[in-house]
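S.K.: 3D model of this:
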Amino acid sequence: MPLGLMAVALVFLGLFTVGAGVGAATGFDLRDIFRGPDKPPPRDFPVLDPSRPQRLSIPAIKVEAPILMVGLARDGSVAVPPLNRHNEAGWFREGPTPGQFGPALIVGHADTRTGPSVFHRLHELRPGQRIEVLREDDETAVFQVNSVERYGKEKLPVQRVYGDYSRPSLRLVTCGGTWLGGTRGYSDNVVVFASLIGTKRR
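M.R.: Sure, this is the predicted structure:
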């Protein structure tokens, strides 16, 4: 694996300890991998202009959640919503907005010490199910789940998850697997891969 991608993989190793950001600092600027191509290639599917996401809807697992913006935590990792807002999802503001070219990243807690959180049932999603993201421009980006995958934190395929600029797509990420305790959190990352298939107006 190239050194740069190894560094990015390390950034995401910590997803999620309770209340912590996604991963640990490595000196790598995480924003680089979300930069994407200067000119996206033409494609036969919708592409939206940038617009901040406001609400996430996943009918199959009964998710209706506000979306707040998250950036980088102090250690250089992706921040997650604060524990007092654990039933909200967090859009990584350094990446694409949902509907733009590239993989928009939305993170959320699976649980906290007080009980289930917004992405508690994320692992139950199946290919073909719908995800909708209401944006600030009143456009709703409609995504279809391609796959739901689980990776050990040391084996996250960074380029596949975060470097795919072939079309507008969405990544939902939370924790899963075995609880390891303490600051280690869970053993795995649960990643939902979804592609933009349409839009609708509110």
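S.K.: going by C-alpha atoms from here, please, whenever you check contacts or count neighbours.
M.R.: OK.
S.K.: what's the longest helix seen in the chain in contact with?
M.R.: As assigned by DSSP state H, the longest helix anywhere in the chain is helix 3-11. Contact partners of helix 3-11, identified using Cα atoms under 8 Å, 6 or more residues apart in numbering, comprise 22-26, 28, 30, 76-77, 154-159.
S.K.: here is the second sequence; please produce its structure so I can put it next to the first one:
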Amino acid sequence: MVTDAPPTTPEVRRAGARERTWTMPVAVLLVLAGIFATGAGLGRAASGPWDRLAAAGRDAGTATTGESSRPVSLRIDAIGVTAAVHPVGLAPDGSIAVPALERHRETGWYDRGPSPGQDGPAIIVGHSDTRDGPSVFFDLRQVRPGARIEVTRADRSVVAFRVDSVERFDKQQLPADRVYGDYRRPGLRLITCGGRWVGGSIGYADNIVVFASLADAREP
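M.R.: All right, here's what the predicted structure looks like:
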């Protein structure tokens, strides 16, 4: 699950000890078109993932942490990540919106789906890198099963998840039912880009997806 570097250009910047090259222009954004766009066959049809996620967000009466409360921070000690979380919705093209470049060290929670701790898969996205170097989820592919992820919510409750697996999928072949389809229990999906750099509107060819299950929840 090694993420390939984008093609080298005359204008590059070294990223510390990693000796990673960064391209111009700012194209190394989190690109989720292959996952989320209607053209990929996984879009906003009545039985599509967005409707199911939204329904889970509205109807999660058995939420482990009670009422819905938006996440405000994310902590992954295994890769040294402590980051703010802010809500994101849908972009004009029907894909999930991503954090703005000036907030590339923050993460975005898809606010039309379940909040962390509610039944269903809560979705949190983040950039992998930008022209200036690593972003919040640069090391996401290095997370291992069993790692702990803690999400603090606006109601001050803390919901902890245990990583089940970290997998890489071609954006055109994402298993939607597996990523979005389990509403029997609280779950968490962290998503960023990875794989081969192809440029254009796609960026990286793949997405890195962390699958995690509820470990415990602490009320405020």
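S.K.: hmm, back to that, read off where the longest helix of the first structure ends up in the second structure.
M.R.: Per TM-score structural alignment, helix 3-11 of the first structure has no counterpart in the second structure.
S.K.: elements contacting the following helix or strand past that helix?
M.R.: Once the chain leaves helix 3-11 of the first structure, the next helix or strand it forms, by DSSP states H and E, is strand 53-58. With contacts taken as 3 or more Cα pairs under 8 Å, 6 or more residues apart in numbering; DSSP states H and E, strand 53-58 of the first structure sits against strand 63-70, strand 130-135.
S.K.: map residue 107 of the second structure across to the first structure for me.
M.R.: Checking TM-score structural alignment: residue 107 of the second structure goes with residue 89.
S.K.: neighbours of its match, just the number please.
M.R.: 29 (other Cα atoms under 10 Å).
S.K.: circling back to that earlier point, how about the longest helix of the first structure: buried residues?
M.R.: 5-11 (16 or more other Cα atoms under 10 Å).
S.K.: ditto for stretch 34-44 of the first structure
M.R.: Buried, per 16+ other Cα under 10 Å, within stretch 34-44 of the first structure: 34, 36.
S.K.: please enumerate residues in contact with it?
M.R.: Residues outside stretch 34-44 of the first structure that contact it (Cα under 8 Å, 6+ apart) are 94-96, 101-103, 162-163, 165-167.
S.K.: one more time with 6 Å
M.R.: Outside stretch 34-44 of the first structure, the residues that touch it by Cα atoms under 6 Å, 6 or more residues apart in numbering are residue 95.
S.K.: quick one on the thing from earlier: how close does the match of residue 107 of the second structure sit to residue 19 of the first structure?
M.R.: To residue 19 of the first structure, residue 89 of the first structure is 14 Å away according to Cα to Cα, to the nearest Å.
S.K.: so where do the strands sit in the second structure?
M.R.: 71-76, 81-88, 107-110, 120-125, 129-130, 133-134, 148-153, 158-170, 186-199, 203-218 (DSSP state E).
S.K.: could you save those strands as CSV and add columns showing distance to residue 140 of the second structure?
M.R.: Shown next, in CSV, are the strands of the second structure (distance: least, Cα to Cα, whole Å):
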stretch, distance to residue 140 of the second structure
strand 71-76, 9
strand 81-88, 9
strand 107-110, 12
strand 120-125, 11
strand 129-130, 11
strand 133-134, 11
strand 148-153, 12
strand 158-170, 8
strand 186-199, 8
strand 203-218, 8
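S.K.: can you check which of these gets nearest to residue 142 of the second structure?
M.R.: strand 158-170 (8.3 Å; Cα to Cα).
S.K.: okay, that closest one sits on what stretch of the first structure?
M.R.: The aligned range for strand 158-170 of the second structure is 140-152, by TM-score structural alignment.
S.K.: over to stretch 186-196 of the second structure?
M.R.: The aligned range for stretch 186-196 of the second structure in the first structure is 168-178, by TM-score structural alignment.
S.K.: show residues contacting the matching stretch.
M.R.: Taking Cα under 6 Å, 6+ apart as the rule, stretch 168-178 of the first structure contacts 15-16, 99-109, 186-196.
S.K.: mean per-residue distance, it to the second structure?
M.R.: Here the mean offset of stretch 168-178 of the first structure against the second structure after fitting is 0.4 Å, by mean Cα distance after the TM-score superposition for the first structure.
S.K.: so how far is that stretch off the chain centroid?
M.R.: Centroid separation for stretch 168-178 of the first structure versus its chain: 6 Å, with Cα atoms, centre = their mean, to the nearest Å.
S.K.: now do the buried residues in that stretch.
M.R.: Residues of stretch 168-178 of the first structure classed as buried by neighbour count (16+ other Cα under 10 Å): 168-176.
S.K.: same deal with stretch 60-78 of the second structure?
M.R.: So for stretch 60-78 of the second structure, counting by 16+ other Cα under 10 Å, buried means 60, 63-65, 68-76.
S.K.: which of the residues you listed sits closest to residue 86 of the second structure?
M.R.: Using Cα to Cα, the buried residues of stretch 60-78 of the second structure come closest to residue 86 of the second structure at residue 72, 6.3 Å.
S.K.: my guess is the closest one contacts residue 82, does it?
M.R.: No: in this structure, residue 72 of the second structure is not within contact of residue 82 by Cα atoms under 6 Å, at 10.9 Å.
S.K.: thinking again about what came up before, Serialize the buried residues of helix 3-11 of the first structure to a markdown table and add fields for distance to residue 144 of the first structure.
M.R.: Shown next, in a markdown table, are the buried residues of helix 3-11 of the first structure (distance: Cα to Cα, whole Å):
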| residue | distance to residue 144 of the first structure |
| --- | --- |
| 5 | 27 |
| 6 | 29 |
| 7 | 30 |
| 8 | 27 |
| 9 | 26 |
| 10 | 29 |
| 11 | 27 |
